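[1] Take a look and give me a structure for this.
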Amino acid sequence: MQRKWFQYWFNSPFYHILYSQRDDAEAEFLIDNLSAYLKPEANSRILDIACGRGRHAVYLHKKGYDVTGIDLSEQSIKYAQQFEQKNLHFFVHDMRRLAFINYFDIALNMFTSFGYFETEKDHVNALKSFRKGLKADGTLVIDYFNTQKIIKNLTSQEIKTLDGIEFHLHKFVSDGKIIKHINFEHRNKVYAFEERVQAFTLADFERMFEKSGLHISATFGSYGLDPYDAEKSDRLILICKKA
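    The predicted structure is shown next:
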């Protein structure tokens, strides 16, 4: 089977260089606010779906929870596994085919780690998989960018220099997706990657949740858990329960 863009890009060391400005303080701020809102019991089982290098999972474990992180990127999981200990584990896994049934109290999908697949069926299958992994009274949290604001403020061309690499970024909307082309040179070799994320709105999520047996119990528009505003919010944070 042909590898998809996310299997190449997220497994590349350059992905982590380009997004190295994502700081732990921001991740911890969101986790603190979600913990205060959801009030998980001590030792709650939490699944971090598309955990990357594990920054959310490691912090959740420090707060006393039993945390499992999964990601499709072998390189990210290899990095995260250095932090493993009792009640903190990381596995290479496809979010569409989770092997857990009625196991987790909370499943988290953070920092727009969704919307990568080509078809709605694939996204619904992923959501069904998330649902299946949750206990009957479990909670799913999805943190997505606010598509409307992103599209309204899209800068089509941008250059970022990080670690001596000049990343040329070209962003545009096509066929219901927000696409970013990433071009750069490193050690006399030319690289070209892309990101293709579905421009899902709240209405799209509502439709997919209905198909996958989930419903939204709350929405927020920022890591401070401010109310969601389609025009102004930076994020679309969805708190979901089994229907």
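[2] switch to C-alpha atoms for all contacts and neighbour counts from now on
    Fine.
[3] Strands of the chain, start to end?
    With DSSP state E, the ranges of strands along the chain come out as 45-49, 66-71, 88-92, 104-109, 134-145, 157-162, 165-174, 177-186, 189-198, 214-220, 235-242.
[4] can I get those in CSV with distance to residue 31 and mean neighbour count?
    As requested, those are arranged in CSV below (distance: least, Cα to Cα, whole Å; neighbours: other Cα atoms under 10 Å):
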stretch, distance to residue 31, mean neighbour count
strand 45-49, 11, 25
strand 66-71, 13, 25
strand 88-92, 16, 21
strand 104-109, 10, 23
strand 134-145, 11, 21
strand 157-162, 27, 12
strand 165-174, 29, 16
strand 177-186, 27, 17
strand 189-198, 24, 15
strand 214-220, 14, 18
strand 235-242, 12, 23
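[5] Just put the ones you listed in a markdown table and tack on distance to residue 57.
    Shown next, in a markdown table, are these (distance: least, Cα to Cα, whole Å):
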| stretch | distance to residue 57 |
| --- | --- |
| strand 45-49 | 6 |
| strand 66-71 | 6 |
| strand 88-92 | 8 |
| strand 104-109 | 10 |
| strand 134-145 | 14 |
| strand 157-162 | 26 |
| strand 165-174 | 29 |
| strand 177-186 | 27 |
| strand 189-198 | 23 |
| strand 214-220 | 21 |
| strand 235-242 | 18 |
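[6] Please give the structure of this sequence too, so both can be compared:
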Amino acid sequence: MTKDTTEWYASWFDTPYYHILYADRDHAEAHQFMDNLTQYLNLPEQGKILDLACGKGRHSIYLNSLGYDVTGVDLSENSIAYAKRYENETLHFEVHDMCEPYNEKFDAVFNLFTSFGYFEKSVDNLNTIKAIKEDLNEFGFGVIDFMNADFVIENLVPEDVKTIAGIDFHQKRYVEGGHIIKDISFTDEGIDYNYQERVKAKTLSDFEELFEQAGVYLLDVFGDYKLRKFHKSTSERLIMIFK
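    Okay, the predicted model is just below:
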């Protein structure tokens, strides 16, 4: 029996297998990034942060532990249901489409860990940046933490197998139609599964064009979670600060 769900993020992010495959993400690195970012932005004490596409809330929970009032939103109902276990008076989670404004004002809106460029309609990329702008207060900052597409394409591993929890995840990576694509196939309890991740290979110049269309201003660009300078050929990340 085969379960084919290549529709992509709406289904893949809502499965337990997504979280199994990426269970080894570096929490220490994520915490260091949040420390560096909030210090750089000099956010006010108990400032309000919106975490767009928050997943199970790992960044939101840590930001809240630093004293910030955090709202995490995601399209995945399962991820939000999980994250809600950690809610308190200054930490809230809600199912929400980041293409649309949240209709509150924040000191910062974070879109982290390449949670952008999934949309089938290219206008939704612009709508997301417009929504971020709408959700910022007068002194607020928007942050998009994206992959450095040039670096990723140059260093793409075409194929590998990752075994976690007794499941062999077969991963194939390639570039097609301006997207970086990963096909993921595996078998669990006699059922074959096929998923696909598709992310638009947007570069800094692509984002600069979107920012101009959205009427926001790019303030700074960093190339890694230590906030070192961005270099097109060697930086792993593309971290953009705007308002």
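[7] where does the TM-score land?
    For this chain pair, the superposition-based TM-score is 0.96 by TM-score structural alignment, normalised by the length of the first structure; 238 aligned residues with a Cα RMSD of 1.0 Å.
[8] contacting residues for the residue of the second structure sitting at the aligned position of residue 207 of the first structure?
    Matched to the second structure by TM-score structural alignment, residue 207 of the first structure sits across from residue 209. Residue 209 of the second structure sits next to no residue when contact means Cα atoms under 8 Å, 6 or more residues apart in numbering.
[9] residues in the first structure aligned with the longest helix anywhere in the second structure?
    Across the second structure, the longest stretch assigned as helix under DSSP state H is helix 27-41. Helix 27-41 of the second structure corresponds to residues 24-38 in the first structure, going by TM-score structural alignment.
[10] Next, the buried residues of the longest helix of the second structure.
    Residues of helix 27-41 of the second structure classed as buried by neighbour count (16 or more other Cα atoms under 10 Å): 30-31, 33-35, 37.
[11] From the contact counts, what lies against that helix?
    The contact analysis (3 or more Cα pairs under 8 Å, 6 or more residues apart in numbering; DSSP states H and E) places helix 27-41 of the second structure against helix 58-65.
[12] Spatially nearest residue to residue 185 of the second structure, not counting backbone neighbours?
    residue 194 (4.5 Å; Cα to Cα, 6 or more residues apart in numbering).
[13] check contacts around the counterpart of the one you found in the first structure.
    Counting by TM-score structural alignment, residue 194 of the second structure corresponds to residue 192 in the first structure. Counting by Cα under 8 Å, 6+ apart, residue 192 of the first structure touches 181-184.
[14] Can you tell me the centre-most residue of the first structure?
    The residue lying closest to the centre of the first structure (Cα atoms, centre = their mean) is residue 113, at 2.3 Å.
[15] excluding its backbone neighbours, what's nearest that one?
    Distances taken as Cα to Cα, 6+ apart place residue 50 nearest to residue 113 of the first structure, at 6.1 Å, with adjacent residues excluded.
[16] thought residue 212 of the first structure was touching residue 127?
    Yes. Using Cα atoms under 8 Å, residue 212 of the first structure is in contact with residue 127, at 6.0 Å.
[17] Report the outermost residue of the first structure with respect to its centre.
    residue 188 (32.4 Å).
[18] What's residue 49 of the first structure aligned with over in the second structure?
    Using TM-score structural alignment, residue 49 of the first structure pairs with residue 52 in the second structure.
[19] Test my guess that that match contacts residue 112.
    Yes. Counting by Cα under 8 Å, residue 52 of the second structure touches residue 112, with 7.5 Å between them.
[20] tally of neighbours for the aligned partner of residue 111 of the first structure in the second structure?
    By TM-score structural alignment, residue 111 of the first structure lines up with residue 113 in the second structure. Residue 113 of the second structure sits with 16 neighbouring residues when counted by other Cα atoms under 10 Å.
[21] separation between the closest residue to residue 113 of the second structure other than its chain neighbours and residue 183 of the second structure?
    Counting by Cα to Cα, 6+ apart, the nearest residue to residue 113 of the second structure once its immediate chain neighbours are dropped is residue 145, at 5.7 Å. As judged by Cα to Cα, to the nearest Å, residue 145 of the second structure and residue 183 of the second structure stand 23 Å apart.
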